[in-house]
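Peer 1: I need the structure of the sequence given here:
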Amino acid sequence: MRSVRAQATLGATLVVAVALAAAGIALLLVLRANLIGQADLQAEVAAREVAGQLALDTPYDALDLDDEEDHPVQVTDEEGRVVAVSPGLTAITGAGAPGVTPVPSASAGATAPPGDDDDGDGDGQDDGGRPGRGEVAGDDPEISEGSATVDGRKADYRFAAVEATTSTGVTLTVYAGAPLTDERETVNTVRGAMLAGLLPMLAVVAGVTWLVTRRALRPVEGIRSEMAAITASEDLARRVPEPASRDEIARLARTTNETLTVLEASVERQRRFVADASHELRSPIASLRTQLEVAAAHPELLDVPGAVADTVRLQVLAADLLLLARLDAGEKPQSTVLELGALVREEVSQRTGDRIAVAVRAPEDAAFEVSGSRGQLARVIGNLLDNAERHAESLVAVSIAAEAGGVCVEVRDDGAGVPEDERERIFERFVRLDDARSRDDGGAGLGLAIARDVASRHGGTLTVHRATEGGAAFRLWLPRSG
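Peer 2: A predicted model of the protein is given here:
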């Protein structure tokens, strides 16, 4: 079953079925317990009525048992002999004794032997002249379950045993029963009604769940079909429909559209990157090919310095493109602790051919330790210095200082600066603000993009501001190691 709708319907139906079954069983158990409790109470009442008669020394054969047709009664003496039974009782189990025939001596006499009374004077009265009186046990009766046959009809009963003591001290036990027929009929009726209503109720639950699930999943189908169309057409400008609700499906649609937006921008950036890279590579390759073709026809006209310059430019551009590809692939920088001040001084010392000497201001006794790739951070410093050399009039300065839990390297120049509305655009790839500048002088427009990407990979930032000298001030911030 692969359909989410079918799975939800089946799951909801099973849960409701289990819940209804558990509730039904609990209801039947409670109902049965209540009905049995009522039967026990009826049996106890019947037993106490007979016990009350015995306590008044009513003879066995004079007991009023005619109203006990629904409550069979058996009376036994201390020796377990049957002394009285209700009319029509022909068989009994679960009571005091299996017999239903009173013993001859008991059935013919009274509860007290002749001439035996409370005061011993043989008049059957107590000293006050009143008839003798026994007592009925007040304890909770013992309850048992059995069967009895009354007037040829056998049924199950709950029996209550109540003891009665006559005025002569004879202890008798009265067993009175209450039928379980009503209890079983009621339980069976309720059980049948519950079973009859279970299937229609489950059908209603399944139908409602199916309809509600279909309604809830309808936007999902719209999202799926639109995503399939986007995949088939490869048109990342399309978007999936967003439902007006504020539920999880609406959030899924919004997240999907946000993902498509990011993906579209990424693909567009890659396309532009490939186009710009191809354009940047075309010029030095074409120039180098022209020089080689001229040299092949006229060796004396070979421009060796120009060929070397074009080759170097191709090498630098290829290295930049390779580094950008590695950064885009998510390559993590090496975690090496290095002293950033020493790295800056080392990078500046190697720039002997710059048209403007670089002024370095870094405390000799301070340690500016950061963690990262020495080669990549050296590339960042070099790119910032190259950019400053390209735009400076007469000043290129580098300063290092501790700032906000990290280390800040600032590269300044006294050139024209960067317009405020262009301060983010210059970090895009293949962007050169001065389009009139030659490619040989201006580079490919990858240096600042590489510098910001490397800074970001190291947990830092690279921003540009206006320098005090009037030009641009690039600030590289990196977190301290440890």
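Peer 1: use CA for all of it now, contacts and neighbours both
Peer 2: Will do.
Peer 1: what about V337, which SS state?
Peer 2: Put simply, V337 is strand when judged by DSSP: H, G, I helix; E, B strand; the rest coil.
Peer 1: and stretch 56-72, how far out from the chain middle?
Peer 2: Computed by Cα atoms, centre = their mean, to the nearest Å, the chain-centroid distance of stretch 56-72 equals 70 Å.
Peer 1: stretch 277-296 too?
Peer 2: 62 Å.
Peer 1: ok, and what's touching that stretch?
Peer 2: Here stretch 277-296 makes contact (Cα atoms under 8 Å, 6 or more residues apart in numbering) with L301, L302, D303, A307, D310, T311, R313, L314, L317, L321, A444.
Peer 1: cutoff 7 Å now
Peer 2: When contacts are defined by Cα atoms under 7 Å, 6 or more residues apart in numbering, stretch 277-296 is touched by residues L301, L302, D303, A307, D310, L314, A444.
Peer 1: for these, which one is nearest A237?
Peer 2: Of all the contacts of stretch 277-296, A237 sits closest to A444, with 29.3 Å by Cα to Cα.
Peer 1: what distance do you get for the residue lying closest to the closest one once chain neighbours are set aside to D151?
Peer 2: Spatial nearest neighbour of A444, chain neighbours left out: F430 (5.8 Å); criterion: Cα to Cα, 6 or more residues apart in numbering. The gap separating F430 from D151 is 111 Å, by Cα to Cα, to the nearest Å.
Peer 1: give me the number of residues near the nearest residue to S373 once chain neighbours are set aside?
Peer 2: Nearest non-adjacent residue to S373, counting by Cα to Cα, 6+ apart: Q334, 4.7 Å away. A count of neighbours around Q334, defined by other Cα atoms under 10 Å, yields 13.
Peer 1: and for comparison, fold this next one:
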Amino acid sequence: MSRLGRLSLRARLTLAATVMVAVGLAIGGVLLVVALDRALLDALDEAARRQGEDIAALVESDRLPDPLPSYGAAVVQVVDEQGRVLASTPGGDRLTSIVDDADLAAIRDGDAVRLDGARLGQPEPLRVVGVETDPPGDPHIVLVAVSLEEQRRSVQFAKIGVTAGGVVVTAALAVLSWLVVVRALRPVDRLRAGADEITGTGATRRLPVPAGDDELSRLAVTLNDMLSRLDNAAERQRAFVADAAHELRSPIAALRTELEVALAHPDAVDPHDTAREALQEVARMGRLVDDLLVLAHLDNPRPQRREEDVDLHEIVAAIAEGVRDTRVPVTVSAGGAAVTHGHRDSLTRVVRNLIDNAVRHAASRVAVEVRRDGASVRVAVDDDGAGVPPADRERIFERFTRLDDARDRDAGGSGLGLAIVREIVRAHGGTIVVEDAAPGARFVVSLPAAAAPERAAVRPADRTG
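Peer 2: A predicted model of the protein is given here:
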């Protein structure tokens, strides 16, 4: 098996096909030779019995000649019930039966027996059959012995022909199988060569698709689709790394400037102001790094999360109470418990990012609605700001996207908050859309409701933070 495993796929397929054909031809050849042997023996027995019937007719008509008429190379004897020879052909024994008592009993039962040719001075074995006759007063049996030389010669020729033909057919089929396998695997070689040319350096390459609609062509199409997805993922990763580096460059540059100014002009700079501004830049970098880590965790195809039943109304109420921007009140309305199943910290981040985004863009108010809607729970966050143009309602969920390019970066955020929201919502099997709030924008999150029964605790209808 180890040697077989070192063979190429072409060789293994060809060997398997050749072995199967050789076994089939061998079985067929054996059956053919056996059938031919049986048919020749039956024909020989039938001819001998017809000769015996002719002699039996002479015995029954009491016209038995002596010697008996000759039928070619056949030897015929007429034997009585006591085993005495009554008549024989010229080549037979006129004194002793050509078969012994045991064989004679078998012949009387209708069987044919094999006889050594030396018994009658012949080089080839004989086959003896019998025909019983019943002349008046004394039953006799006619023994007919025929040579097996022609039958054996025919079977031998058949064996030689079957063996030679099997070898030729097997060899021809082995060659044909090799050619077919080589042709069938040629697209695989092209696929392998195409895969060798794909270096992953950024150039978009695809595998050649074989002609037709067979398994190999479908495999090539599937692999090309996979390569497209990998290219897209790599492109997103490169863009993500470039954007992250760009975003980190700004606070690092600002922090470096503050420190260089403080070192160059220590008498003209207040150390407390420098430390406060440096701390703001460090905090900004910390928030950005935290968001990047969250996105990296969400990009994991199998994130390890401890999930539980979460009441979104509790999360919304707690976050609304913690809003520090006193110019924009946050109003929360709920119609009872809105329970979903998921990761509490991730869902908390969804609500916090949506409320922070609404507060940042609102003119005077932010309204949050939490309720259960059939088999889902719904969180809607409204603000009365400038709103989101329809053409940008999908783009704002892309990473590092800001619609207001003129605003200050500290006020506008890093452009990762809504991207994190969408990734978390999708990971929980939900959806998020942007609608008009007339004026302003409404962000609507829908999540599957938890299978557990709703808690019946009564919630306040409105709360202001």
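Peer 1: could I get the TM-score for this pair?
Peer 2: Counting by TM-score structural alignment, normalised by the length of structure 2, the TM-score of this superposition works out to 0.86. Behind it: 437 aligned residues with a Cα RMSD of 2.7 Å.
Peer 1: on that earlier part again, more neighbours, F430 and D151 of structure 1?
Peer 2: Neighbour totals were compared for F430 of structure 1 and D151, and F430 leads with 19 against 12 (other Cα under 10 Å).
Peer 1: what residue in structure 2 is paired with the more buried one?
Peer 2: In structure 2, the residue paired with F430 of structure 1 is F400, using TM-score structural alignment.
Peer 1: and what of E79 of structure 1?
Peer 2: Under TM-score structural alignment, E79 of structure 1 pairs with Q82 in structure 2.
Peer 1: how about A39 of structure 1, what's its match in structure 2?
Peer 2: A39 of structure 1 maps onto L44 in structure 2, by TM-score structural alignment.
Peer 1: centre of the chain to the helix or strand that that match is a member of, how far?
Peer 2: According to DSSP states H and E, L44 of structure 2 maps onto helix 9-60. Put simply, helix 9-60 of structure 2 sits 46 Å off its chain's centre (Cα atoms, centre = their mean).
Peer 1: repeat for stretch 430-442 of structure 1
Peer 2: 55 Å.
Peer 1: how about that stretch, which residues are buried there?
Peer 2: Neighbour-count burial for stretch 430-442 of structure 1, counted by 16 or more other Cα atoms under 10 Å, picks out F430, V431, R432, G442.
Peer 1: quick one, strands of the stretch 201-350 of structure 2?
Peer 2: 308-311, 330-334, 339-342 (DSSP state E, counting those that start in this stretch).
Peer 1: excluding sequence neighbours, find me the nearest residue to P65 of structure 2.
Peer 2: In space, P65 of structure 2 is closest to A87, 7.5 Å off (Cα to Cα, 6+ apart).
Peer 1: could you do E393 of structure 1 as well?
Peer 2: G415 (5.3 Å).
Peer 1: show me what that neighbour aligns to in structure 2.
Peer 2: So, by TM-score structural alignment, G415 of structure 1 is matched to G385.
Peer 1: name the member of the contacts of stretch 277-296 of structure 1 that has the highest neighbour count.
Peer 2: Ranking those using other Cα under 10 Å puts A444 first, with 22 neighbours.
Peer 1: aligned to it, what sits in structure 2?
Peer 2: Aligned partner of A444 of structure 1 by TM-score structural alignment: S414.
Peer 1: any idea which element that match lies in?
Peer 2: Applying DSSP H and E, one finds S414 of structure 2 in no helix or strand.
Peer 1: isn't it right up against T401?
Peer 2: No: S414 of structure 2 is beyond contact range of T401, at 8.1 Å (criterion: Cα atoms under 7 Å).
Peer 1: surely T149 of structure 1 forms part of a strand?
Peer 2: Yes: using three-state DSSP, the assignment for T149 of structure 1 is a strand.
Peer 1: where does it sit relative to V162 of structure 1, distance-wise?
Peer 2: Taken as Cα to Cα, the span from T149 of structure 1 to V162 of structure 1 is 21 Å.
Peer 1: higher neighbour count, the two?
Peer 2: Legend: neighbour count by other Cα under 10 Å for T149 of structure 1 and V162, higher for V162 (29 against 16).
Peer 1: just give me the match in structure 2 for the more buried one.
Peer 2: Superposed on structure 2 with TM-score structural alignment, V162 of structure 1 falls opposite V131.
Peer 1: for E49 of structure 1, same thing?
Peer 2: By TM-score structural alignment, E49 of structure 1 lines up with D54.
Peer 1: its match: neighbour count?
Peer 2: 12.
Peer 1: again with the one 5 residues further on
Peer 2: For V59 of structure 2, the neighbour count with other Cα under 10 Å is 21.
Peer 1: excluding its backbone neighbours, what's nearest it?
Peer 2: Spatial nearest neighbour of V59 of structure 2, chain neighbours left out: P135 (6.6 Å); criterion: Cα to Cα, 6+ apart.
Peer 1: count the residues that sit near that neighbour.
Peer 2: The tally of other residues near P135 of structure 2 (other Cα under 10 Å) stands at 15.
Peer 1: just say helix, strand or coil for it.
Peer 2: Put simply, P135 of structure 2 is coil when judged by three-state DSSP.
Peer 1: ok, it touching E60?
Peer 2: Yes: using Cα under 7 Å, P135 of structure 2 is in contact with E60, at 4.7 Å.
Peer 1: anything in contact with each of those two?
Peer 2: Contacts common to P135 of structure 2 and E60, judged by Cα under 7 Å, 6+ apart, are absent.
Peer 1: how about the helices in the stretch 151-300 of structure 1?
Peer 2: When secondary structure is read from DSSP state H, counting those that start in this stretch, the stretch 151-300 of structure 1 shows helices at 181-233, 248-297.
Peer 1: any chance of those in a markdown table, plus mean neighbour count?
Peer 2: Shown next, in a markdown table, are the helices of the stretch 151-300 of structure 1 (neighbours: other Cα atoms under 10 Å):
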| stretch | mean neighbour count |
| --- | --- |
| helix 181-233 | 15 |
| helix 248-297 | 15 |
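Peer 1: with distance to E346 of structure 1 added, can I get the ones you listed in a markdown table?
Peer 2: Formatted as a markdown table, those follow (distance: least, Cα to Cα, whole Å):
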| stretch | distance to E346 of structure 1 |
| --- | --- |
| helix 181-233 | 51 |
| helix 248-297 | 31 |
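Peer 1: out of those, which is closest to P141 of structure 1?
Peer 2: Using Cα to Cα, those put helix 181-233 closest to P141 of structure 1, at 20.6 Å.
Peer 1: got the angle between the closest one and helix 4-55?
Peer 2: 170 degrees (axes from the mean of the first three to the mean of the last three Cα atoms, to 10 degrees).
Peer 1: show me what helix 181-233 of structure 1 is packed against.
Peer 2: Helix 181-233 of structure 1 sits against helix 4-55, with contacts defined as 3 or more Cα pairs under 7 Å, 6 or more residues apart in numbering; DSSP states H and E.
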